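> sequence-free structure coming up:
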């Protein structure tokens, strides 16, 4: 049973199902009158899906993978954990933002016509529905884990040896860390950290029968789940461990009852335009975020009514969501159990390939790039080549300068080490460290300090805009003069996520690319806005306009009776002007196929508005993160005539107007064909991991087809995109993808 409570009473959500093959609608129904008239609909806010509800629809697709019986059991559990982590972040940022607007009595509507209070109510209801699906899914997985000899221990007794281990572990590893605190007028209510879990105990002191309420907050360093030693796996949550040892924790008291709770706080950071010192401001803002307003209170078990009232009063729950459940709280913690050493219950291990082209040049990355541009696709091809690019630059005596953007680099970054090594070798090294990268602000400040101490020139970019472009630039002294080698990416310089996110890395020594990259760095470091670029489109200056021009060419071609089509792949599409441009293209007869993993505010398949637009979402073993645009340019896609672009930007207003992003054309014939005929086509042809988005925002699995195709399996089992020569010479055939018209 789940309960929702806000400042205003909301309707109860319908109970969800753990086994989902279709998601629900993501926004208000189409205006019936507008739907009859395309011209009227084109000016109605109902032509857009609600952003928050569309994101929740994406996470519902992620959650559905936890019920996908074609996946190994522990991988299904991992999807449940991921869905929990996703929803936590969504609540801490997006829902917290809506709640803040309601508190400030803001009535401005979103692009879909909802006021903040309406959007908050609808979002709370959908979150509640997903929470119930999570609980149902967990109950199913817990049962299946037990059948596989992985047991989740609650209050039930174990054998004597394991019970003794639990008691000893509690005494030696938990009791010294936790601090019980009485809740009464003499003891102030303790601060509960963001994502903090606590247990409230209702006790009676045996000496005088006086009622006592005690709180135990679980410190973050303690593991969320503990594995009990033994050949047959048994895991217990830290809160259950504390509850079952309550009598040891409170000698001289009778335990009448207990309840577990968890809170989420507003974790978004607002940037003040007049901040005098951005680094100092962010250090202060990070501290403030830890004390943000409570936006979610989760209650587990049968709470004492007085304890529940006390929590509500002390936490200040204005516009907060309160959920009660008999099941688990904090699904993200299940990731620990996914590490159980049971390889038969996990995906078969996969080792990324090192690009053949570079191996053919004995590991000399610069020589390989000089010969021809290189495109590689992570995680099928190793991210190590990106690190080696910088390592080679660091030790090469002919390299004079390195310039690098850093958005998210991870906690153990070989990229940082390479930049430090280069600076210590006396090279000119510039690092643009984006300290506004959400939830990585603290780590990036740490990296910035280490880089500065090594002699790297650290730039923090713009106050108003995040630097989201992924560029590495190496200037090398050669016989013919200075040559600039560039790496452009769709993903972050993060070795860990590069093993699970699909991204493109593009290496080129084309002089025009080097000149444009230099202009971009000068823009970031010195505010020198480039008057013109040769290859790069840069937001917030030219990317939007250039994208519109490309769409307009397709519209003109369609009206002239020429082939006209657009293929695009991105993570999110929310910008209303870009969506309207795509609607206009559809109305002109342009065929548009979009692969959008996450948020999509565009309604596809509506007669008179978007009947020529199809939207699909790919959810599978790897997180789809590639961003590509392809335009037919007067010929049927795919063809050599098409214009193909790789970009760091999603189709969101923030990416086009408030971030530094890049888009670069794939002009080399080989690279062009690899991105268009392989990466994009494989995404469009995929059937086994694809969901089709309907005009009401619901999603439907593609399901069984006559010719099933799994894009992840295709790239895992075939030679890499780059330097296929050696693979082909050995007789290894690469299956050629072909488009079956009408089947996308």
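Structure received. All figures in this text were calculated on a predicted structure; none of them were measured in a lab. Numbering: from 1, shown residues only.

> Only C-alpha atoms from now on, for both contacts and neighbour counts.
OK.

> How is the residue lying closest to residue 678 once chain neighbours are set aside assigned, secondary-structure-wise?
Once flanking residues are discounted, residue 678 sits nearest to residue 737: 6.9 Å by C-alpha to C-alpha, 6 or more residues apart in numbering. Assigned by DSSP: H, G, I helix; E, B strand; the rest coil, the conformation of residue 737 is coil.

> Use this one as the comparison:
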């Protein structure tokens, strides 16, 4: 049996529940009238990201960064989602999506949107180049440079680029070379001395070479490496006449195939990573001025019948522009801010355990420092009273202090268990490396359940204290990744509540030993009962509305595609439940449709930080916000893969202080935001919300106000503006 990581069907993992039951409201809408296509909704999300690059009120280098992010997002979408649909179409699979399209029908609609999005990206780049030029940052052609700078470029080409590149003739004795995924190259049509025929020569750009070279000088001048190679190609082909050239880039199918019966999972993943670099070509990008003969050769050799071809009048590989964003021009970037560290931990002289023991703490990243998560683990690693540490690892970054803390703990004699998820897309190789280092240090490394991704973010520390053993838990909505924690908005919840500790231990036992948990006290786990808990909470609000009681649902997530959840939200809306959804990315639910979703509002927040925290709120018999509302944080989105093919955790917030802070600060600020919000319309279009004197920016609010717990005595020194649905916050 084989599984494709993102295309697998329902899991047969131990304890996994069957597919959700259908919910019908008795209406006769067609699927296209009830749902939006997942892929088109994602493209709409990336269009909103690109809109940030077009936002004239943003600093220029930040706009350039958003353009780079938009391009990187589109690359991943192509390598995974388009590749997956093409694979289904090529095998003649006619299974339809949630709104009723076959793979071929989806591809036809997607390709039009992708081409339009790429043209818009090039238009945005052209505008940004003009504005950056006025600020002393240029991305020019070589001919636009002064003679002195051209001389420097030539010398740099000879010393730093020429030794790296290798021309390869393409003829019967020199077959077309393999171009790896995300590979970029140049192809030259050259004339040799008579009577030799013309020849095609390919030059692949080494992946380790810098894409942009900064020319020395006060003005920031960045020259693309492909421009240098074309300009000085005569030095590469002495005695040849260059008749034409072309620049190209290829994207390949990057999903992973893994044998479920594999005896050695690490070995299998290493092989799968190598295969991914050589996957089927999905997209061939060409520059608009590509030599016709070179273009014909490229189209033939990359099998364009199976691949999408896009010709661009601008620059290829726009994701590389992020290197220019590092130019030290603070006047062209967002004003920096320093995240605050929890004062309550400082009041306990940095003792995380003492602070958590006093009262539960919730941390809102990146506005509040991720350092407290690292310190929590580092303190555990060096505390002689700590007996054991259990930790899930989905993404941890390159220079991971979390990994270092676990290694220190093992070397200090603690019993350390790390659940390392090998199936974290595009982090598989890094996670294999971390797993090896952890094992060498004496950490017990578990790779989880093959059929499921372990996506839950949980730390469990057991400490020997005077009263006996005490557990300390950390539950997160985001990864243990210190770089992402500076960009992603996420929640970290720390508690010493024994019941949460018992539940967390059962989660680890399920992952490491297939031991299904019984009688969980607080947590819900996917794929066992998290979906059912979500359904039940929605249905309870629906029942409240039908019985004439106030009923409201607020959900914050990254994506909403799971049909069972959507149908229950429709049913809730029809019963009169007031539903507000903050969905950053994909949303297959149609909002505001008469007699279907009149009472549902969907908004997406795109701004300085990437919204990533997942929060569920249910009115529980009163309108929101209220003290008795049911509040959860979770690692899961409302997608089929999260609810049926991943290990996820939903954590109810019982502590009164934390409950109110998550509800009345984080969630309410997201509801009230206007300046970075887009509203989903019934036809699937997103409209940017009005920005004016009364506008509210939730990111600015959190940067300006210490917002959550752990404030200790410092709360008396800050007048945190109270948020209210009855008025716009100042």
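Right, received. Where do you want to start? Note that this is a predicted model, so its numbers are computed, not measured.

> hang on, the earlier thing: what's the residue nearest to residue 678 of structure 1 aligned with over in structure 2?
Using TM-score structural alignment, the partner of residue 737 of structure 1 in structure 2 is residue 723.

> got a list of what its match touches?
664, 665, 668, 669, 729 (C-alpha atoms under 8 Å, 6 or more residues apart in numbering).

> ok, longest strand in structure 1?
When structure 1 is parsed with DSSP state E, its longest strand is strand 253-265.

> burial measure for residue 532 of structure 1, as a count.
Applying other C-alpha atoms under 10 Å, we find 11 residues neighbouring residue 532 of structure 1.

> now residue 569 of structure 2
Residue 569 of structure 2: 26 surrounding residues under other C-alpha under 10 Å.

> Just tell me what it corresponds to in structure 1.
Mapped onto structure 1 by TM-score structural alignment, residue 569 of structure 2 lines up with residue 582.

> Is that match in a helix, a strand, or coil?
Secondary structure state of residue 582 of structure 1, per three-state DSSP, is helix.

> What span of structure 2 is stretch 185-192 of structure 1 aligned with?
Under TM-score structural alignment, stretch 185-192 of structure 1 corresponds to residues 172-179 of structure 2.

> Residues contacting the matching stretch, please?
Outside stretch 172-179 of structure 2, the residues that touch it by C-alpha under 8 Å, 6+ apart are 168, 170, 204, 250, 301.

> which non-adjacent residue is nearest the equivalent of the last one over in structure 1?
The reference is to residue 301 of structure 2. Taking TM-score structural alignment, residue 301 of structure 2 has residue 314 as its aligned residue in structure 1. The spatially closest residue to residue 314 of structure 1, leaving aside those adjacent along the chain, is residue 189, at 7.1 Å (C-alpha to C-alpha, 6+ apart).

> Does that neighbour belong to a helix, a strand or coil?
The three-state label given to residue 189 of structure 1 by three-state DSSP is coil.

> Then residue 130 of structure 1?
helix.

> what's the counterpart of it in structure 2?
By TM-score structural alignment, residue 130 of structure 1 lines up with residue 117 in structure 2.

> Could you measure from its match over to residue 312 of structure 2?
Relative to residue 312 of structure 2, residue 117 of structure 2 is positioned 12 Å away (C-alpha to C-alpha, to the nearest Å).

> Okay then, goodbye and thanks.
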